[in-house]
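Structure for the following, please:
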Amino acid sequence: MKKYIFSLVIALILIFILRSFTNTRMIANQAKGAITNVIIEPNYINVVGDSISTRVNVPEGYKRVEYPQSSFQEYLRHYQLKPYGTKIINYDNSEYFAQHWHEAILEVPVPKNGLQQCADALMRIRSEYLWNNKRKNEIGFKFTSGHYCSWKKYAEGYRPKIKGNKVTFHKTASPNNTKANFYKYLNLIYMYAGTLSMYHELEKVPVSEIKIGDMLIKPGSPGHIEIIVDEIVNEEGDKMYLLAQGNTPAQSVCLLKNFEDTSISPWYRFQEEEPVYTPSYYFDKARFIRFK
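This is a model prediction of the structure:
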């Protein structure tokens, strides 16, 4: 009888060990499957790419929307980038506190005066495009007061005299068409223009018509603004976009990740009147404006 009981106990112990081993293997396999799922999530970043178009790959089934060779859209799509892993640096050469927001840093120098913030960085990029494409006479922006300040008049020597909301222009300097004077002009624009003036001055664009170069905006003082720097489409007409931004304090212009939909990051989708969440800012709805 004792032998029988002893054998039964041994058998029960073996059954318990076998079940425990089986359960352990099942848990291990489940954990392995979960880890595998994390690892195989799509990654659209090419770390050796030195421009927006070569840094970010296109998801399967999509292709880049074509634009004319010398267009602003192509200028942005092929904008040069700093090496992968470059940090966001503030105007005073300190590191920005959030280094996990971006996939790339654009080759846009940050002035040490701290003036080049979110809207300013985009006005600079647009102005440099016009300068480089021999369209200098098109460079100009409205102050928040509503007064238009063009590079052409600034280069001729005209300077604003500002008293409250009243602005008048007077010829007080010698003509100067140099690149150095051009950046002095931009510093003036940075001081007296911003998201609010851009929103009132520029064309409003519905989501159904947005393209590279259009800007996602929350007008205000302060507000925020980000620019579309690439655009792709599939056979069904579904489009996705990349966003870049300058920020406050004045800092590196960066290409943003998409934390709300990591399966397509850094690509974004937009819906009319729907909010947009980007790493540094919440836009209560998708509002876009377009440079002239």
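
drop to CA atoms for contacts and neighbour counts, all remaining ones
Noted.

how near is residue 288 to residue 125?
17 Å (C-alpha to C-alpha, to the nearest Å).

Also residue 256?
17 Å.

Tell me which of the two has more neighbours.
residue 256 (24 against 16; other C-alpha atoms under 10 Å).

Excluding sequence neighbours, find me the nearest residue to that one.
residue 102 (4.5 Å; C-alpha to C-alpha, 6 or more residues apart in numbering).

For that neighbour, which residues are in contact?
Residue 102 sits next to 254, 255, 256, 257 when contact means C-alpha atoms under 8 Å, 6 or more residues apart in numbering.

Please generate a structure for the following sequence too, so the two can be compared:
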Amino acid sequence: MKRIIVIILGLLTVFFLLRMNTQGKQITNHIKGIVQNTISKPNYINKKGDSILTRVTIPEGYKRVPYAKGSFQEYLRNYKLKKHGAPIINYDGSEYFAQHWHDAILEIPVPKNGLQQCADALMRIRAEYLWSKNLQQKIGFKFTSGHYCSWKQYAEGYRPKINGNKVKFIKKANKNYSKQNFYKYLNLIFMYAGTASLHTELPKVKLSDLQIGDMLVNPGFPGHIEIIVDEIKNDKGDKMYLLAQGNTPAQNVCLLKNFEDTDISPWYRFNKNEPIYTPSYYFDNPVFVRFK
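You can find the predicted model right below:
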């Protein structure tokens, strides 16, 4: 017992030292996660739950914000999960080095080609939702160059001819509206779109207007992006949210713990003009965007 206490105190000492500099923030969160897993257990996790709705319970005094049946928000809230305890697996079949920062794994296959990274996974979720609602004509994303590439265009046989920042779409293939061809289209999107293009293309959302499906983004090469997958509210109007992410290398999409406020983990509170720290990334100037 004494040895465990000494180890924890040692980790906490390193934690406070690392809090003194920006570069140590990510290591700090890893240490906090290890300490949390050592001395506490999640309070809001139902291990038998097979969806976000049934896996994560809510704090006293809060209720889930209602959304229309069939909406993108309800689609995310009811997203299916792997069994509790499932590890984060990389595209090559290896286990990710940080297994302590997630509370659930979403049932999204990870292609072995390594293309489905953080922004890609969220674009896939959005595209699959539109496909499931027979709204295929609305599936489309902009490349980082700014050129719009729709599923309809791709299905009709048009392919991009890319020369630097110049893109032309040329008829090269026969019409093919199959699901198999749809995933080939997504692989093309994964190659030429990402956090930077989503940040530029999508409308920004005020903190007061956030809803399920909105995404926390830091554009870059690489940048990072995370998506709100649930939302709760109390009688005072205070809200909390759940965050999920894909990552680099390409890997399972996971529901994130909250190491900054472990009393409510995996729920998050967002405050105006304050940074948002998640286990894998730090949004010092949070920007939220919304799919059109």
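
Aligned counterpart of residue 202 of the second structure in the first structure, please.
Matched to the first structure by TM-score structural alignment, residue 202 of the second structure sits across from residue 202.

C-terminal to the helix or strand residue 26 of the second structure falls within, what's the next element?
Per DSSP states H and E, residue 26 of the second structure falls inside helix 25-39. Beyond helix 25-39 of the second structure on the C-terminal side, the first helix or strand identified by DSSP H and E is helix 52-55.

list the buried ones in that following helix?
52, 53, 54, 55 (16 or more other C-alpha atoms under 10 Å).

Kindly report the same for stretch 3-10 of the second structure.
Of the residues in stretch 3-10 of the second structure, residue 8 count as buried by neighbour count, 16+ other C-alpha under 10 Å.

who touches that stretch?
Outside stretch 3-10 of the second structure, the residues that touch it by C-alpha under 8 Å, 6+ apart are residue 35.

Check stretch 149-159 of the second structure too.
Contact with stretch 149-159 of the second structure is made by 136-143, 169-177, 181-182, 185, 189, as judged by C-alpha under 8 Å, 6+ apart.

before we move on, back to that, the match of residue 202 of the second structure and residue 288 touch, don't they?
No. Taking contacts as C-alpha atoms under 8 Å, residue 202 of the first structure lies outside contact range of residue 288: 9.6 Å.

Who has more neighbours out of these two?
residue 288 (24 against 15).

what's the mean gap between the lengthiest strand in the second structure and the aligned bit of the first structure?
The longest strand of the second structure (DSSP state E) is strand 224-234. Following superposition, strand 224-234 of the second structure is found to deviate from the first structure by 0.1 Å on average (mean C-alpha distance after the TM-score superposition for the first structure).

hmm, who's touching that strand?
Taking C-alpha under 8 Å, 6+ apart as the rule, strand 224-234 of the second structure contacts 52-53, 58, 61-65, 73, 76-77, 118-119, 122, 195, 211-219, 239-247, 281.

Stretch 51-67 of the first structure now?
44-49, 73-74, 76-81, 104, 229-235, 264, 266.

and with 6 Å instead?
By C-alpha atoms under 6 Å, 6 or more residues apart in numbering, the surrounding residues in contact with stretch 51-67 of the first structure are 44-46, 49, 77-81, 231-234.

looking at those, which has the most residues close by?
residue 231 (25 neighbours).

Skipping adjacent residues, who's closest to that one in space?
Per C-alpha to C-alpha, 6+ apart, closest to residue 231 of the first structure is residue 241, 4.6 Å.

Residue 266 of the second structure too?
Using C-alpha to C-alpha, 6+ apart and skipping the chain neighbours, the partner closest in space to residue 266 of the second structure is residue 257 (4.4 Å).

residue contacts, the one you found?
101, 102, 265, 266.

How much space separates the closest residue to the first one other than its chain neighbours from residue 70 of the second structure?
I take that to be residue 101 of the second structure. Sequence neighbours aside, residue 257 is the residue nearest to residue 101 of the second structure in space, at 5.5 Å (criterion: C-alpha to C-alpha, 6+ apart). Per C-alpha to C-alpha, residue 257 of the second structure is found 27 Å from residue 70 of the second structure.

Skipping adjacent residues, who's closest to residue 113 of the first structure in space?
That would be residue 91: by C-alpha to C-alpha, 6+ apart, it lies 7.1 Å from residue 113 of the first structure.

neighbours of that neighbour, just the number please.
Residue 91 of the first structure has 22 neighbours, counted by other C-alpha under 10 Å.

now do residue 174 of the first structure
Residue 174 of the first structure, neighbours per other C-alpha under 10 Å, totals 11.

mind listing what residue 268 of the second structure touches?
Per C-alpha under 6 Å, 6+ apart, neighbours of residue 268 of the second structure: 240, 241.

That's all I had, so thanks and see you.
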